[in-house]
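> just a sequence and a predicted model for now, questions to come.
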Amino acid sequence: MYSLLLSIIYIAFVSLGLPDSLVGAGWPVMHADLGVPVSCAGMLTMIIAACTILSSLASERLTRRFGAGMVTAFSVGLTAAALMGFSTSHSFLVLCLWAIPYGLGAGAVDAALNNYVALHYAARHMNWLHSFWGLGASISPFIMSFALSTDLGWPRAYRIIGLIQAVLTVCLLASLPLWKKVNPEPPRRSSISKESTSSDASKADSTHRPDEHVTLMQAVRIPGVIPVLLAFFAYCGLEATSMLWSSTYLVSSRGVDAATAAAFASLFLLGITVGRFLAGFFADRIGDRLLIRYGFATVAAGAVMIALPIQTTVLALAGLMIAGLGSAPIYPAIIHSTPLHFGEGNSQAIIGIEMASAYVGSTLAPPLFGALSAWLGMWLFPIYIALFVALGLAMSESLNRIKRRSAVRKD
């Protein structure tokens, strides 16, 4: 039963990634069919992001009441319904209405699944599961490309993904008894030893019973929560900015031809996916704290390589790949360390807020860079990334200091 539930969770993480790239992949054709400007994509993604943030903040209350399995099944079902709605939409207004359940389903399932895995599985599974998210995010553009190239049209791509999500919903509903019966795998002792001070401190921070609701204000008052939220904001800001603007930077500031720039920009996401798969093999031995520290340091090295003013573009292209590999373990490690840092009674509430902070970063950082680059120039790109790296690393180290001081006081 353990292997069966784990397999279902892996498939669920693929489903998390499937809808994430569909709007971007299909919008060049969608906006023309719907008769709206290209810029309307921003309005659509903002609606999805806002609803995702709201459902992330509500996930703690929902999960405590209905359980992680039921919340996951319902959220995937909600996303499936929204995707089917997209496939039947003939106006932009209707598309915006379907974007509401689209975002609501994404936020709740993300927080519920991440907390369940952080509580019950070793660090290697958290990295591998997020690698499977990257797999899903990489598959959906190919489905959209196939639908467009074969004249099936963009609605058929949404219908295909919606049907996949519907099948997964049925599988999740059938698996609900497993979520309570399966004895999860405990984290390896080596992984715990790397976080021993955080684990000790978390016992003091876990002031709530597992069945007691933790409000937003109660959660943010826990020592260390504000730094971890800022670290998450910084990481997701740099990731989203790199995915959106790296190709434009390579073309406009470094003279790379458009085809090569597009290929290497896609390799940033591939680097994250491959990096998470590789990180899973040593995550238990290294521990979450060092994975976050080394990850940010590697992204910083990649940003320096991108920024170096030398004639050859090879270093900048390699720097983009290295930044992707460095980004890989940061997100999973922050999530996986949350119960150790703040206690199991608080983890669902805090992970929900972390998800909200992540979506705020990924929503606001790219357009902010767009505005700054229009004013100052595209050369700002590696510096902008470096600033987010500095913020993320400073906040994660601040969290470590807070937990060490807390552990010393308890001793």
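Nice, thanks for sending it over. Residues are numbered from 1 along each chain as shown.

> from here on, contacts and neighbour counts on C-alpha atoms
Noted.

> any idea how many residues pack against residue 185?
Close neighbours of residue 185, defined as other CA atoms under 10 Å, add up to 12.

> got a list of what it touches?
Going by CA atoms under 8 Å, 6 or more residues apart in numbering, residue 185 touches 120, 121, 122.

> what about 10 Å?
By CA atoms under 10 Å, 6 or more residues apart in numbering, the residues touching residue 185 are 2, 117, 119, 120, 121, 122.

> surely the second one touches residue 126?
Yes: A contact is recorded between residue 117 and residue 126 when judged using CA atoms under 10 Å, the distance being 6.6 Å.

> so which of the two has more stuff around it?
For residue 117 and residue 126, the more surrounded residue by other CA under 10 Å is residue 126, and the numbers stand at 26 against 20.

> not counting residues beside it along the chain, what's closest to that one?
residue 332 (5.7 Å; CA to CA, 6 or more residues apart in numbering).

> where do the strands of this structure begin and end?
Taking DSSP state E as the criterion, the chain carries no strands.

> would you tell me which helix is longest in it?
helix 344-376 (DSSP state H).

> helices or strands up against that helix?
Contacts defined by 3 or more CA pairs under 10 Å, 6 or more residues apart in numbering; DSSP states H and E place helix 344-376 against helix 40-66, helix 92-120, helix 196-205, helix 216-220, helix 225-254, helix 330-342, helix 381-410.

> chain center to it: distance?
The chain centroid and the centroid of helix 344-376 are separated by 10 Å, computed with CA atoms, centre = their mean, to the nearest Å.

> likewise for stretch 24-37?
On CA atoms, centre = their mean, the centre of stretch 24-37 falls 25 Å from the chain's centre.

> try stretch 94-111
The chain centre lies 15 Å from the centre of stretch 94-111; the measure is CA atoms, centre = their mean.

> here's the one I want to compare it with:
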Amino acid sequence: MTTLLLLIIYLAFISLGLPDPMLGAAWPAMQIDLGAKLETAGLLFMVVASGTIISSLASGRLLKRFGTGRVTFVSVLMTAVALLGFHFSPSVIWLMVFAIPLGLGAGAVDAGLNDYVAIHYKAHHMSWLHCFWGVGATLGPIIMAQFIAGDNAWRDGYLTIAGLQFALVIVLLLTLPLWNKVTKLNNIKNNEVVDNSNEIANEENNENTKPLKIKGVKLALAAFLFYCGIESTMGLWGSSFLVEVKGLSAATAAGWVSYYYGGITVGRFITGFITFKLSNRTLIRGGQLIALLGAVILVLPLPSIFSLTGFIIIGLGLAPIFPCMLHETPTRFGKTHSQTIMGYQMATAYTGSTFIPPILGFLASNTTLGIFPIFIVMFVAAMLFGSEKLNVIIKKRKQNQGFNTSSAAL
């Protein structure tokens, strides 16, 4: 029963990933068909991400009132209707309208399922959960590429994804009773849940301490901002960069972007096993260095095939960062404030997804999309710098804790 529900959750996360990269992959064809400006994709993306932020902030109340199963069912239904709306949209205005439910549905699913897996399943499932998001994000551009390769039929691509979403809606409807049964079963086993987070300084465990006042929290928030900004920028503008700067066809570019998401997917699947051997901190640092290498490859004046290599390397590098940073939260800041800080991190992550890609779109429309790889290098470097500075703070905190413990013993 528990395994069956986990499979359904994985399917739901595939559906969450399917529409995320489709706008970026289809935009070169959509832009011509709709007679829109380049930066319009950034505005559409901002509407979707804004809806995601709103529903994520409201998800706590919704989940408590209606339960994860019902919220997931309604959210996937909203995304299915929105994607169907994209298929029929005659203009950019209608795309803007349907972008609202697309974002609202995605945010509630993301927050609800992450919370459910964190509470009811073991830690390594978090990496695999986000791996399945990558499966959807990889399939999305591949499906779209197949449709736009022939006659730029991007609308049929959205119709296909909408059909897959409606199929999942039926599965979720039929399995609604399963959520309560598994929740009750896991509540009985609650005593088996072990908190492996390290104890930190007393002031961080003090309930009166404001979470944002804890040293390092703001650096952690900045890392989430940069990470989601990078991931979303790659997905939204990667295809346009390959078409306008590297001279590839829209279909080929969409296919290449799918390899980027494939790198994230494969990387997260492998990370689920590596977490048994390496610490979150090591995986985060290694991922950032690998992503930086891939971004540098995009900057260098190399043949187009190296751009494909750069996209894959960036995807592999980004793979462990997000789930490992989420899982590291209690270790970094203590269990007293981890839930609140987790909410701050998710909100900041969505903020990065909302505003950073449109900023690049605005700058590129006034200059050139050639700034795309430079932009990525700068943000990966900033994320790495902030993470390493946070590691120094945490190391000093542990050293001080050890010194205080020794003094107390004396």
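Nice, thanks for sending it over. Just so it is clear, the model here is predicted, and its values are computed rather than measured.

> picking up where we left off before, what do residue 117 and residue 126 of structure 1 both touch?
Joint contacts of residue 117 of structure 1 and residue 126 (CA under 10 Å, 6+ apart) are 335, 336.

> return the most buried member of the helices and strands packed on helix 344-376 of structure 1.
For those, the largest average neighbour count (mean count of other CA atoms under 10 Å) is found in helix 330-342, namely a mean of 25.

> before we move on, the earlier item: with structure 2 superposed, average distance for the longest helix of structure 1?
Aligned to structure 2 and superposed, helix 344-376 of structure 1 gives a mean residue distance of 3.3 Å (mean CA distance after the TM-score superposition for structure 1).

> for that helix, which positions count as buried?
Buried residues in helix 344-376 of structure 1, counted by 16 or more other CA atoms under 10 Å: 344-366, 369-370, 373.

> what sits against residue 129 of structure 1?
Contacts for residue 129 of structure 1 (CA under 10 Å, 6+ apart) come out as 6, 9-14, 114, 117, 123, 135, 273, 276-277, 280, 332.

> among these, which one sits closest to residue 161 of structure 1?
Taking CA to CA as the measure, residue 161 of structure 1 lies nearest residue 14 of the contacts of residue 129 of structure 1, at 11.3 Å.

> I'd say that closest one and residue 139 touch.
Yes: counting by CA under 10 Å, residue 139 is a contact partner of residue 14 of structure 1 at 9.2 Å.

> what lines up with residue 352 of structure 2 in structure 1?
Under the alignment (TM-score structural alignment), residue 352 of structure 2 pairs with residue 361 of structure 1.

> surely that match touches residue 236?
Yes: counting by CA under 10 Å, residue 361 of structure 1 sits close enough to residue 236 to count as a contact (5.4 Å).

> find the residues that touch each one of those two.
Common neighbours of residue 361 of structure 1 and residue 236, using CA under 10 Å, 6+ apart, are 230, 355.

> I'd like the distance between the nearest residue to residue 358 of structure 1 once chain neighbours are set aside and residue 363 of structure 1.
In this structure, residue 358 of structure 1 finds its nearest non-sequential neighbour in residue 233, 4.9 Å apart by CA to CA, 6+ apart. Counting by CA to CA, to the nearest Å, the gap between residue 233 of structure 1 and residue 363 of structure 1 amounts to 10 Å.

> quick check: neighbours shared by those two?
Common neighbours of residue 233 of structure 1 and residue 363 (criterion: CA under 10 Å, 6+ apart): residue 357.

> please pull up the equivalent of residue 287 of structure 2 in structure 1.
Aligned by TM-score structural alignment, residue 287 of structure 2 pairs with residue 295 of structure 1.

> its match - how many residues pack around it?
24.

> gap between it and residue 112 of structure 1?
25 Å.

> again, but for residue 189 of structure 1
Taking CA to CA, one finds residue 189 of structure 1 at 25 Å from residue 112 of structure 1.

> do I have it right that the match of residue 287 of structure 2 meets residue 283?
No: using CA under 10 Å, residue 295 of structure 1 is not in contact with residue 283, being 11.9 Å away.

> what residues do the two have in common as contacts?
329, 333.

> once you drop chain neighbours, what's closest to residue 380 of structure 1?
Nearest residue to residue 380 of structure 1 in three dimensions, chain neighbours excluded: residue 373, at 6.5 Å (CA to CA, 6+ apart).

> oh, I was asking about residue 289 of structure 2
Here the residue nearest residue 289 of structure 2, using CA to CA, 6+ apart, is residue 317, at 7.2 Å.

> do residue 284 of structure 1 as well
Closest residue in space to residue 284 of structure 1, ignoring its immediate chain neighbours: residue 191 at 4.4 Å, by CA to CA, 6+ apart.

> list the contacts of the one you found.
Contacts of residue 191 of structure 1 by CA under 10 Å, 6+ apart are 122, 123, 124, 282, 283, 284, 285, 286, 287, 288, 289.

> report the central residue of structure 2.
Most central in structure 2 under CA atoms, centre = their mean is residue 228, positioned 6.3 Å from the mean C-alpha point.

> quick one: map that one onto structure 1.
By TM-score structural alignment, residue 228 of structure 2 lines up with residue 236.

> for that match, give me its contacts.
Contacts of residue 236 of structure 1 (CA under 10 Å, 6+ apart): 230, 242, 327, 330-331, 355, 357-365, 388, 392.

> could you report the separation of it from residue 363 of structure 1?
Look at residue 236 of structure 1 and residue 363 of structure 1: by CA to CA, they are 9 Å apart.

> wait, residue 280 of structure 1 sits on residue 123?
Yes: at 7.0 Å, residue 280 of structure 1 counts as touching residue 123 under the criterion of CA under 10 Å.

> for the two, list the residues in contact with both.
Common contacts of residue 280 of structure 1 and residue 123, defined by CA under 10 Å, 6+ apart, comprise 129, 332.

> between the two, tell me which one has more neighbours.
residue 123 (31 against 22).

> check the gap between the more buried one and residue 351 of structure 1 for me.
To residue 351 of structure 1, residue 123 of structure 1 is 16 Å away according to CA to CA.

> residue 59 of structure 1 now?
The gap separating residue 59 of structure 1 from residue 351 of structure 1 is 9 Å, by CA to CA.

> could you do residue 120 of structure 1 as well?
Going from residue 120 of structure 1 to residue 351 of structure 1 by CA to CA gives 14 Å.

> now swap in residue 230 of structure 1 and tell me
13 Å.

> now do the shared contacts for these two.
What both residue 230 of structure 1 and residue 351 touch, as defined by CA under 10 Å, 6+ apart, is the set residue 357.
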